[in-house]
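Asker: Provide a 3D model corresponding to the input given below.
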Amino acid sequence: MIDFFQTLHPITQALYATLFTWGMTALGATLVFATKTLNQKLLDSMLGFAGGVMIAASYWSLLAPAIEMSEHNSIGSWFPAAFGFLLGGVFLWGIDKILPHLHPNAPIGTAEGYHPKERKRSTLLVLAITLHNIPEGLAVGIAFGALANGGTEASLAGALTLALGIGIQNFPEGVAVSMPLRGEGMSRRRSFFYGQFSGMVEPIAAVIGALAVAFIEPLLPYALSFAAGAMIFVVAEEVIPGSQEKGNKDLASMSLMIGFVVMMILDVALG
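Answerer: Just a heads-up that it's a prediction; the model follows:
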């Protein structure tokens, strides 16, 4: 796989990688064709696992490289990572306040954003997962865009590992949209469409992220940490609460730890 990706431009690499992550979202959504409902404990454990993957990816694939790249920064090696991390959180906080959305399994009355009551439940659920996927796509795009600044094969392996980890955690996100919609009576075909549609933003965000850093090297550590901050905001604000709101706190917490360890192993062993 690495040999194939080495022949491509980093922006094309980012596009291909996020087509894979989008495909994993669609794969999760296909479960709607097999059953109308999914065991709540299984769904909560999958969401917890996804949160663990995102936390581990935020550090090993994004923050740690940003700090290493800033070793000779005149202000301090910590500054780009700290500034970008907080900026990413603020950016997602702003989108969270504007974009109408509804957390999976949450009652319609808890919808957030600008005039959420004017939107259908299906639209709000899709927008919620779309919100998750924006920083994920950016993270993958930035990781591949960094290669245009002289990345080595090891950094290519790291970018591929990040895409693999994001793809793994996208599976439950597709489930988290399609299953509730099917449970409310929507047809299997429409439930699947909405479930996979939520992942469509990742290739778009990836290309934007790759373009932003491919030819502007000084932005790279800020961009990496920006993506990390955005992902951590999503985990803290939506993924963890969503995995525990049905009472499966211990199961969701242990699943989060397993997801963290799986992504850590992938990144350290392969990246």
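
Asker: switch to C-alpha atoms for all contacts and neighbour counts from now on
Answerer: Fine.

Asker: list the helices and strands the longest helix anywhere in the chain packs on?
Answerer: For the chain, the longest helix by residue count, based on DSSP state H, is helix 153-183. Contact here means 3 or more CA pairs under 8 Å, 6 or more residues apart in numbering; DSSP states H and E; on that basis helix 153-183 packs against helix 2-6, helix 10-29, helix 40-57, helix 121-145, helix 188-197, helix 249-270.

Asker: Now that helix: buried residues?
Answerer: Along helix 153-183, the positions that meet the burial threshold by neighbour count (16 or more other CA atoms under 10 Å) are 155-183.

Asker: do you know how far the residue nearest to Met46 when sequence neighbours are not counted is from Pro10?
Answerer: Here the nearest residue to Met46 in space, its sequence neighbours aside, is Pro172; by CA to CA, 6 or more residues apart in numbering that works out to 5.5 Å. As for Pro172, its distance to Pro10 is 28 Å (criterion: CA to CA, to the nearest Å).

Asker: compare with the first, here's sequence two:
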Amino acid sequence: MESVIHYFEQLNPVWGALYASTFTWLMTAIGAAFVFFFQKAHRGLMDGMLGFTGGVMVAASIWSLLIPAMEMSEGDGFLKVLPAVVGFLMGAGFLFALDKILPHFHSNFKKVEGLKTPWQKTTLLVLAITLHNIPEGLAVGVLFGGVAAGVPDATIAGAVTLALGIGLQNLPEGVAVSLPLRRLGMSRRKSFFYGQISAIVEPISAVVGAIAVAAFTPILPYALAFAAGAMIFVVVEEVIPEAQQNKSSDIATIGFIGGFLLMMSLDVVLG
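Answerer: Take a look at the predicted model:
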């Protein structure tokens, strides 16, 4: 791990954001590749992976995003936490608006959200996972952007650790897209293609976040909290409800705890 961090320290942070978020995209592709070996996944396993995803996202939001946002804010008392509060509300509000506007389907295929559309189920499912990935890529990008801006509390180690955690939880997300598409009758190749393409927004949003923060340093605490608010919204609105709606809800809970502890440990030990 130290050699990986050293490698990223030699890069321009914007390029680092691109490479790190490309890794998270590739992890989604690996998960999507499960469709070449399996027709379907056990429901309990899927719920456990969803729970794991939620745990990683919540822990990353706290240790990698919100706490650094508050530590790098100036002032005392409420002024110290104000950028984190404002950014968090903006991030949650942004995802709330997208959730209401952008048509999308979840893996249970029971409810279409967003504006009415004639789009197929496959498109709607891919859009649902794409919504998850926007804040994840942004989170990685703003940390690298903070490094580019020379913010002391923003470190390459922290950014790489966050990318590692997001990459780990992207693997089950790839599975959660490709296997349902296969059950709908889509070919294995197409199921894999749409499964991995749902994460292509991560490198894009990472680079945008890195450039924006590097160009305008004062927005970094707001940007970190924005990504945290967006990620927490996704967990509460979509990940946890989907994981808890079946008989294997206990497995989902255990998965959440495991993902939370893993991401917390990675951030403290490596970040």
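
Asker: Overlay the chains and give the TM-score.
Answerer: TM-score for the superposed chains, counting by TM-score structural alignment, normalised by the length of structure 1: 0.96, backed by 268 aligned residues with a CA RMSD of 1.4 Å.

Asker: Map Leu38 of structure 1 across to structure 2 for me.
Answerer: Matched to structure 2 by TM-score structural alignment, Leu38 of structure 1 sits across from Ala41.

Asker: Tell me if its match really is in a helix.
Answerer: No. Membership of Ala41 of structure 2 in a helix is not supported by DSSP: H, G, I helix; E, B strand; the rest coil, which gives coil.

Asker: mind listing what the residue lying closest to it once chain neighbours are set aside touches?
Answerer: With CA to CA, 6+ apart as the criterion, Ala41 of structure 2 has its nearest non-adjacent residue at 7.2 Å, and that residue is Leu179. Listed by CA atoms under 8 Å, 6 or more residues apart in numbering, the contact set of Leu179 of structure 2 reads 32, 34-35, 38-41, 191.

Asker: Of the residues you listed, which is the most crowded?
Answerer: Within the contacts of Leu179 of structure 2, most neighbours by other CA atoms under 10 Å means Ala32, with 30 neighbours.

Asker: That one contacts Ser178, correct?
Answerer: Yes. Applying CA atoms under 8 Å, one finds Ala32 of structure 2 in contact with Ser178, separated by 5.2 Å.

Asker: Common neighbours of those two, please.
Answerer: With contacts taken as CA under 8 Å, 6+ apart, the residues that reach both Ala32 of structure 2 and Ser178 are 191-192, 195.

Asker: quick one: which of the residues you listed is nearest to Gly146 of structure 2?
Answerer: Distances from Gly146 of structure 2 to those, taken as CA to CA, are shortest for Gly195 (30.8 Å).

Asker: what about that closest one, neighbour count?
Answerer: Applying the criterion other CA under 10 Å, we find 31 residues in the vicinity of Gly195 of structure 2.

Asker: before we move on, what about the one 5 residues further on?
Answerer: By the other CA under 10 Å criterion, the neighbourhood of Ile200 of structure 2 contains 20 residues.

Asker: Find the residue closest to it in space, skipping its chain neighbours.
Answerer: Spatial nearest neighbour of Ile200 of structure 2, excluding adjacent residues (CA to CA, 6+ apart): Trp25 at 6.3 Å.

Asker: tell me the contacts of the one you found?
Answerer: The neighbourhood of Trp25 of structure 2, defined by CA under 8 Å, 6+ apart, consists of 167, 170, 196, 199-200, 202-203.

Asker: Please apply the same query to Lys247 of structure 2.
Answerer: Listed by CA under 8 Å, 6+ apart, the contact partners of Lys247 of structure 2 are Gly44.

Asker: What residue in structure 1 is paired with it?
Answerer: Lys247 of structure 2 maps onto Gly247 in structure 1, by TM-score structural alignment.

Asker: Just confirm its match is within a strand.
Answerer: No. Secondary structure assignment (three-state DSSP) places Gly247 of structure 1 in coil, not in a strand.

Asker: Onto which residues of structure 1 does stretch 54-70 of structure 2 map?
Answerer: For stretch 54-70 of structure 2, the matching stretch in structure 1 spans residues 51-67, with TM-score structural alignment as the criterion.

Asker: The residue located most distally from the centre of structure 1: what secondary structure?
Answerer: For structure 1, the C-alpha lying farthest from the average C-alpha position belongs to Ser74; by CA atoms, centre = their mean, that distance is 31.8 Å. With three-state DSSP as the basis, the three-state label of Ser74 of structure 1 is coil.

Asker: What of Asn105 of structure 1?
Answerer: Classification of Asn105 of structure 1 into helix, strand or coil gives coil, according to three-state DSSP.

Asker: What about it, how many residues nearby?
Answerer: For Asn105 of structure 1, the number of neighbouring residues by other CA under 10 Å comes to 17.

Asker: which residues sit in contact with the equivalent of Trp78 of structure 1 over in structure 2?
Answerer: When the two structures are superposed using TM-score structural alignment, Trp78 of structure 1 falls opposite Val81 in structure 2. Under the criterion of CA under 8 Å, 6+ apart, the contact list for Val81 of structure 2 reads 70, 73.

Asker: so how far is Pro68 of structure 2 from Val81 of structure 2?
Answerer: In this structure, Val81 of structure 2 and Pro68 of structure 2 are 11 Å apart, going by CA to CA.

Asker: same deal with Ser107 of structure 2?
Answerer: Here Ser107 of structure 2 is placed at a distance of 34 Å from Pro68 of structure 2 (CA to CA).

Asker: same check, this time on Asp99 of structure 2
Answerer: Relative to Pro68 of structure 2, Asp99 of structure 2 is positioned 27 Å away (criterion: CA to CA).

Asker: what do you get for Gly55 of structure 2?
Answerer: Applying CA to CA, one obtains 19 Å for the distance of Gly55 of structure 2 from Pro68 of structure 2.

Asker: Between these two, which is the more surrounded one?
Answerer: Counting neighbours by other CA under 10 Å for Gly55 of structure 2 and for Pro68 shows that Gly55 has the greater number, 29 against 21.

Asker: Does Thr37 of structure 1 touch Gly183 like I think?
Answerer: Yes. If you go by CA under 8 Å, Thr37 of structure 1 and Gly183 touch, sitting 5.9 Å apart.
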